[in-house]
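**Q** A predicted structure for the sequence below; I have some questions about it.
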Amino acid sequence: MSGKIKIITTEDGSHSLYHEELQETYHSFHGAYRESIHVFMIYGLDSWLARNPRKYPIRIFEVGFGTGLNVWLTLVWAEQNQIPVLYHTIEPHPIEKEIYSQLNYIEHDHGIWHFHKYFEALHTAPWNEGGPVSEYFNFKKDKVTLQDAQLYPCDVVFFDAFAPSKQPELWEKESLEKVIETMRPGGLFTTYCAMGQLKRDLKDLGLEVETLPGPPGKKEMTRAWKINAQ
């Protein structure tokens, strides 16, 4: 996936990227920061923790490291809550330093500005290796496609790939099945996408599917739970 990438400012003032060849943004035009908080923090991590108090460490798998926004927000969440997190993400096409160094996420929320040093640390961490980034956050990023990735057991899935119309192979049932097989009983799958075929496939793969209010600018999103083994 080659093509020119440029920085754009979304409606909440936070940056996103626009991939000119795909004609697709990395986050919602209506607010990159608000979208990540809504889909992956509130309806993701917070929801999982509400059902699984004191079940640590939390193991997270993300499809699409991208700008690093979801990873960074999760690190901040882990440090603020003093909850250990093991985070694994994949990204076959990393963005260059000249791009990520200009992103304004660390200035966007002054309440968490003191975590700014970790944003660059996540981007400069070696690919295909793992290790601690902060006291409560252990991190591994692999430069690989989902098809070729080695996955690990996880509690929470952040499915943040480009839209099905842009990267259909990532949303095929076979790809979803690979991810769901790694989810532990009680695991949570969350994504901004509300496509009917996605929800049908998730149900066919044994998940309990919820259609929830979407982030600003989007009517709906999808969350699904892996039924606990009896």
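**A** Looks like it arrived, so ask away.

**Q** hey, let's count contacts and neighbours off CA atoms from now on
**A** OK.

**Q** Identify the residue nearest the geometric centre of the chain.
**A** In the chain, the residue lying closest to the centroid (C-alpha atoms, centre = their mean) is residue 158, at 3.9 Å.

**Q** And what about that residue, helix, strand or coil?
**A** Counting by DSSP: H, G, I helix; E, B strand; the rest coil, the backbone at residue 158 sits in strand.

**Q** what about the nearest residue to residue 216 once chain neighbours are set aside, neighbour count?
**A** In space, and not counting its chain neighbours, residue 216 is closest to residue 30: 6.1 Å by C-alpha to C-alpha, 6 or more residues apart in numbering. Using other C-alpha atoms under 10 Å, residue 30 is surrounded by 18 other residues.

**Q** cool, and residue 173?
**A** Applying other C-alpha under 10 Å, we find 17 residues neighbouring residue 173.

**Q** Could you check how far the residue lying closest to it once chain neighbours are set aside is from residue 178?
**A** Among residues not flanking residue 173 along the chain, residue 201 sits closest, at 6.0 Å (C-alpha to C-alpha, 6+ apart). As judged by C-alpha to C-alpha, to the nearest Å, residue 201 and residue 178 stand 12 Å apart.

**Q** Kindly report the same for residue 38.
**A** Distance of residue 38 to residue 178, computed by C-alpha to C-alpha: 25 Å.

**Q** Could you do residue 7 as well?
**A** 32 Å.

**Q** can you check residue 87 too?
**A** 18 Å.

**Q** just the strands in the chain please.
**A** Along the chain, counting by DSSP state E, strands occupy 5-9, 15-19, 24-25, 58-63, 85-90, 129-134, 137-142, 154-159, 183-191, 207-213, 220-226.

**Q** circling back: between residue 201 and residue 178, who's got more neighbours?
**A** More neighbours surround residue 201 than the other of residue 201 and residue 178, with 18 against 15 (other C-alpha under 10 Å).

**Q** Comparison target below:
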Amino acid sequence: MQRVRITDDGFTTLFSAEFNQFYHSVRGALDETQRVYIELGLLAKMQETQEISILELGFGTGLNALITAGEAKKNQLKVHYTSLEPFPISEEDVKLLNYQTDTATDLLQKLHSVNWEENIEISSNFSLKKVKSTLQDFKTDELFDVVYYDAFAPSSQPELWTVETFTHVASFLKKGGFLTTYCSKTIVRRAMEQAGFKVEKHVGIWGKREVVRAIKL
């Protein structure tokens, strides 16, 4: 399998040999981020508050964080972003990514190069804390407004799509907080419901594939 692939919307995604999955949909890396995490997560929560705390599973290529930082500036939000990543990509892989748009020339490199386990103010609108931890081992007293649930698919990481795991995630969310994800499998939605979420199915990327926003009750 090729290491790098250009997705249908012209952006790069990387292939993880360990999990036998691409980091982003080959149909559209940016399209996926924009629909699942920005529209259903960040911008929806923006209707309630201008200061938003986000927990991401996992940091991966940094695309979700990059686009969120741009949206925070554009909409004058204050975003506190915590991202879990037990298996960071290499500096060589970062150089293969083509996410440096005219509005984010050096930002992607900065997001990847900041120190781990430290809360770093990237801009007046966006702070980032990268945590080198699995979800199962992650502990915090902080409560988040939104969770970007961007784990690899259940076929590769089944342990991250269980009732027990979603119950663990729910403990990090404020009441009414959102969990957004690309995966809408019936078994996943049922696990979320059993963990105390109200699950919404939304029209997905390109108007076809369904995606999920789960709300903590």
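**A** Received the coordinates, thanks. Since the structure is predicted, the reported quantities are computational estimates derived from the model, not experimental observations.

**Q** quick one: TM-score?
**A** Counting by TM-score structural alignment, normalised by the length of the second structure, the TM-score of this superposition works out to 0.94. Behind it: 216 aligned residues with a C-alpha RMSD of 1.6 Å.

**Q** picking that back up, what's the match for the residue nearest to residue 173 of the first structure in the second structure?
**A** Alignment note (TM-score structural alignment): residue 201 of the first structure maps to residue 191 of the second structure.

**Q** I'd guessed its match sits against residue 168; true?
**A** No: contact criterion C-alpha atoms under 8 Å: residue 191 of the second structure and residue 168 do not qualify, at 11.9 Å.

**Q** before we move on, the earlier item: which of the strands of the first structure is buried the deepest?
**A** Of all these, strand 154-159 carries the top mean neighbour count, a mean of 25, counting by mean count of other C-alpha atoms under 10 Å.

**Q** helices and strands around that one, which ones?
**A** strand 58-63, strand 183-191 (3 or more C-alpha pairs under 8 Å, 6 or more residues apart in numbering; DSSP states H and E).

**Q** what residue of the first structure matches up with residue 150 of the second structure?
**A** Using TM-score structural alignment, residue 150 of the second structure lines up with residue 160 in the first structure.

**Q** if I look at that match, how far off is residue 181 of the first structure?
**A** Distance from residue 160 of the first structure to residue 181 of the first structure, by C-alpha to C-alpha: 18 Å.

**Q** try residue 118 of the first structure
**A** Counting by C-alpha to C-alpha - residue 118 of the first structure and residue 181 of the first structure are separated by 31 Å.

**Q** Looking at these two, which one has more neighbours?
**A** Applying other C-alpha under 10 Å to residue 118 of the first structure and residue 181 shows that residue 118 carries more neighbours, namely 17 against 14.

**Q** once aligned to the second structure, how far is the lengthiest helix in the first structure on average?
**A** Identified as the longest helix of the first structure according to DSSP state H is helix 69-81. Here the mean offset of helix 69-81 of the first structure against the second structure after fitting is 0.6 Å, by mean C-alpha distance after the TM-score superposition for the first structure.

**Q** mind listing what's buried in that helix?
**A** The neighbour-count check on helix 69-81 of the first structure (16 or more other C-alpha atoms under 10 Å) flags 69-79 as buried.

**Q** In the second structure, what stretch matches that helix?
**A** The aligned range for helix 69-81 of the first structure is 63-75, by TM-score structural alignment.

**Q** One more: stretch 30-37 of the first structure?
**A** Aligned using TM-score structural alignment, stretch 30-37 of the first structure spans residues 27-34 in the second structure.

**Q** before we move on, the earlier item: need the residues that contact the longest helix of the first structure.
**A** If you take C-alpha atoms under 8 Å, 6 or more residues apart in numbering as the criterion, helix 69-81 of the first structure is touched by 33, 36-37, 40-41, 65, 84-85, 87, 105, 112, 115, 118-119, 122, 134-137.

**Q** try 7 Å
**A** Residues outside helix 69-81 of the first structure that contact it (C-alpha atoms under 7 Å, 6 or more residues apart in numbering) are 36, 84-85, 115, 119, 136-137.

**Q** Could you point out which of those residues is nearest to residue 98 of the first structure?
**A** residue 119 (14.1 Å; C-alpha to C-alpha).

**Q** Which residue in the second structure aligns with the closest one?
**A** Looks like residue 119 of the first structure aligns to residue 108 there (TM-score structural alignment).

**Q** if I pick that match, what's in contact with it?
**A** Contacts of residue 108 of the second structure (C-alpha under 7 Å, 6+ apart): 62, 66, 100.

**Q** Just give me which of those residues are shared by the first structure.
**A** Counting by both residues aligned by TM-score structural alignment, their matches' C-alpha atoms under 7 Å, the first structure reproduces these contacts from those: residue 66.

**Q** Any chance of CSV for the contacts of residue 108 of the second structure, columns distance to residue 53 of the second structure?
**A** Output for these, formatted as CSV (distance: C-alpha to C-alpha, whole Å):
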residue, distance to residue 53 of the second structure
62, 17
66, 15
100, 24
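
**Q** re earlier: for residue 51 of the first structure, which of the helices and strands packed on strand 154-159 of the first structure is the nearest?
**A** strand 183-191 (8.5 Å).
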